[in-house]
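**Q** generate a structure from the sequence data that follows.
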Amino acid sequence: MSRSPSPPPGPSQRQLRVGELIRRTLSEILAQGDLHDPELEGVSITVGEVRASPDLRKATAYVLPLGGGNREAILAALRRNKPEIRHQIARSMALKSVPDLRFEIDETFDRLDAARRMFADERIRRDLEAPPEDAPE
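**A** The predicted structure follows:
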């Protein structure tokens, strides 16, 4: 009985490398303000991560406007300007083809804030500081 090989546990080095190259290039494009969209003018956008699919045909960019406000409008503007963004990425990078870009809000910072609030809670701190019940006295 032959088994099919199990999928790798995470992204390949190639996926990571392409994702990081796109992230840097996208960050530069957004910082330079080369996109002529009123929704994007004067807005600082953080590109936290870009994840490339295994076949490198799709890439999801996780973005967050500075301060976290106006998220949906920024997301809509990025999606509207996707062809221009892909064109600028293609000019800046030496890839055979630029992946189809998808934009999502980066929820990482929200999760970090929630974890900080949880650990700041008095009941949680008390439980963390208490010795284990099965520890010898």
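**Q** could you use CA atoms for every contact and neighbour count after this?
**A** Fine.
**Q** what's the single longest helix in this protein?
**A** Longest among the helix segments of the chain by residue count, using DSSP state H, is helix 13-32.
**Q** which elements pack onto that one?
**A** strand 45-52, helix 82-92 (3 or more CA pairs under 8 Å, 6 or more residues apart in numbering; DSSP states H and E).
**Q** among those, which is nearest residue 107?
**A** strand 45-52 (9.6 Å; CA to CA).
**Q** and residue 42, how close does it get to residue 33?
**A** Remark: distance between residue 42 and residue 33 (CA to CA, to the nearest Å) = 8 Å.
**Q** name the residue in those two with the higher neighbour count.
**A** Set residue 42 next to residue 33 and count neighbours by other CA atoms under 10 Å: residue 33 wins out with 14 against 10.
**Q** residue contacts, the more buried one?
**A** 40-42 (CA atoms under 8 Å, 6 or more residues apart in numbering).
**Q** check residue 85 too.
**A** If you count contacts by CA under 8 Å, 6+ apart, then residue 85 has 26, 29, 35 around it.
**Q** was I right to think the last one contacts residue 81?
**A** Yes: at 7.5 Å, residue 35 counts as touching residue 81 under the criterion of CA atoms under 8 Å.
**Q** which of those two has more residues huddled nearby?
**A** residue 35 (18 against 15).
**Q** this one next, for a side-by-side:
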Amino acid sequence: MSRNRTHDGGGPSQRQLRVGELIRRALSEVLARGDVHDPDLNRMSITVGEVRTSPDLKIATAYVLPLGGRGQEDVLKLLARNKAELRRQVASRLALKFAPELRFQLDETFDRLDDTRRMFEQDAVRRDIEE
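**A** Sure, this is the predicted structure:
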């Protein structure tokens, strides 16, 4: 049995999901309030779509996207540059035994939704669905 799966092999545990959501909310609040001492980061509006945690809760991967989708690489660099302070800020808002290491990746959910929408608009796909 894999350590990062629930007993039925169906994905992250309830604990991972709960802690991930708590971290997402705290991180979103820190970024929205501009609590980080980096004016470049504070100038950006960043959406935190999801946070996934490792099974031991020591690593949290935040899926982020700048508002409007522009400056994605800049956002990742700024977040990486400030990850120690972000980790402290998030930890101060949560009552966790360990402050997780924060990692950042671009949230590609919206791109996948657009691709799926375009696929469903194709004539051949619509014919198959309607039959």
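**Q** returning to what we had before: mean per-residue distance, the longest helix of the first structure to the second structure?
**A** Once fitted to the second structure, helix 13-32 of the first structure is off its aligned match by 0.6 Å on average (mean CA distance after the TM-score superposition for the first structure).
**Q** give the buried residues for that helix.
**A** Of all the residues in helix 13-32 of the first structure, those buried under the rule 16 or more other CA atoms under 10 Å are 15-16, 18-23, 25-27, 29-30.
**Q** which of the residues you listed sit farthest apart?
**A** Every pair of those checked by CA to CA; the farthest is 15 and 30, at 22.1 Å.
**Q** aligned partner of residue 78 of the first structure in the second structure?
**A** Here residue 78 of the first structure is matched to residue 79 in the second structure, going by TM-score structural alignment.
**Q** does anything pack onto the strand or helix carrying that match? Which helices or strands?
**A** Taking DSSP states H and E as the definition, residue 79 of the second structure sits inside helix 72-81. Helix 72-81 of the second structure is packed against helix 39-42, strand 59-66, strand 101-106, with contacts defined by 3+ CA pairs under 8 Å, 6+ apart.
**Q** any chance of those in JSON lines, with distance to residue 119 of the second structure too?
**A** Formatted as JSON lines, these follow (distance: least, CA to CA, whole Å):
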{"stretch": "helix 39-42", "distance to residue 119 of the second structure": "36"}
{"stretch": "strand 59-66", "distance to residue 119 of the second structure": "23"}
{"stretch": "strand 101-106", "distance to residue 119 of the second structure": "23"}
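**Q** which other residues reach the longest helix of the first structure?
**A** So helix 13-32 of the first structure is contacted by 35, 44-54, 56, 59, 61, 85, 88-89, 92-93 (CA under 8 Å, 6+ apart).
**Q** cutoff 10 Å now
**A** Helix 13-32 of the first structure is contacted from outside by 10-11, 34-35, 40-56, 59-63, 78, 85-86, 88-90, 92-95, 98-99, 101, using CA atoms under 10 Å, 6 or more residues apart in numbering.
**Q** which of those residues are buried?
**A** So, by 16+ other CA under 10 Å, the buried ones in those are 35, 40, 43, 45-53, 56, 59-63, 78, 85-86, 88-90, 98-99, 101.
**Q** mind reading off the mean deviation between the helix holding residue 79 of the second structure and the first structure?
**A** Mean for helix 72-81 of the second structure is 0.4 Å (mean CA distance after the TM-score superposition for the first structure).
**Q** next, the buried residues of that helix.
**A** In terms of neighbour count (16+ other CA under 10 Å), helix 72-81 of the second structure has its buried residues at 72, 75-76, 79.
**Q** in JSON lines: those, plus distance to residue 114 of the second structure.
**A** Below are those laid out as JSON lines (distance: CA to CA, whole Å):
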{"residue": "72", "distance to residue 114 of the second structure": "18"}
{"residue": "75", "distance to residue 114 of the second structure": "22"}
{"residue": "76", "distance to residue 114 of the second structure": "22"}
{"residue": "79", "distance to residue 114 of the second structure": "26"}
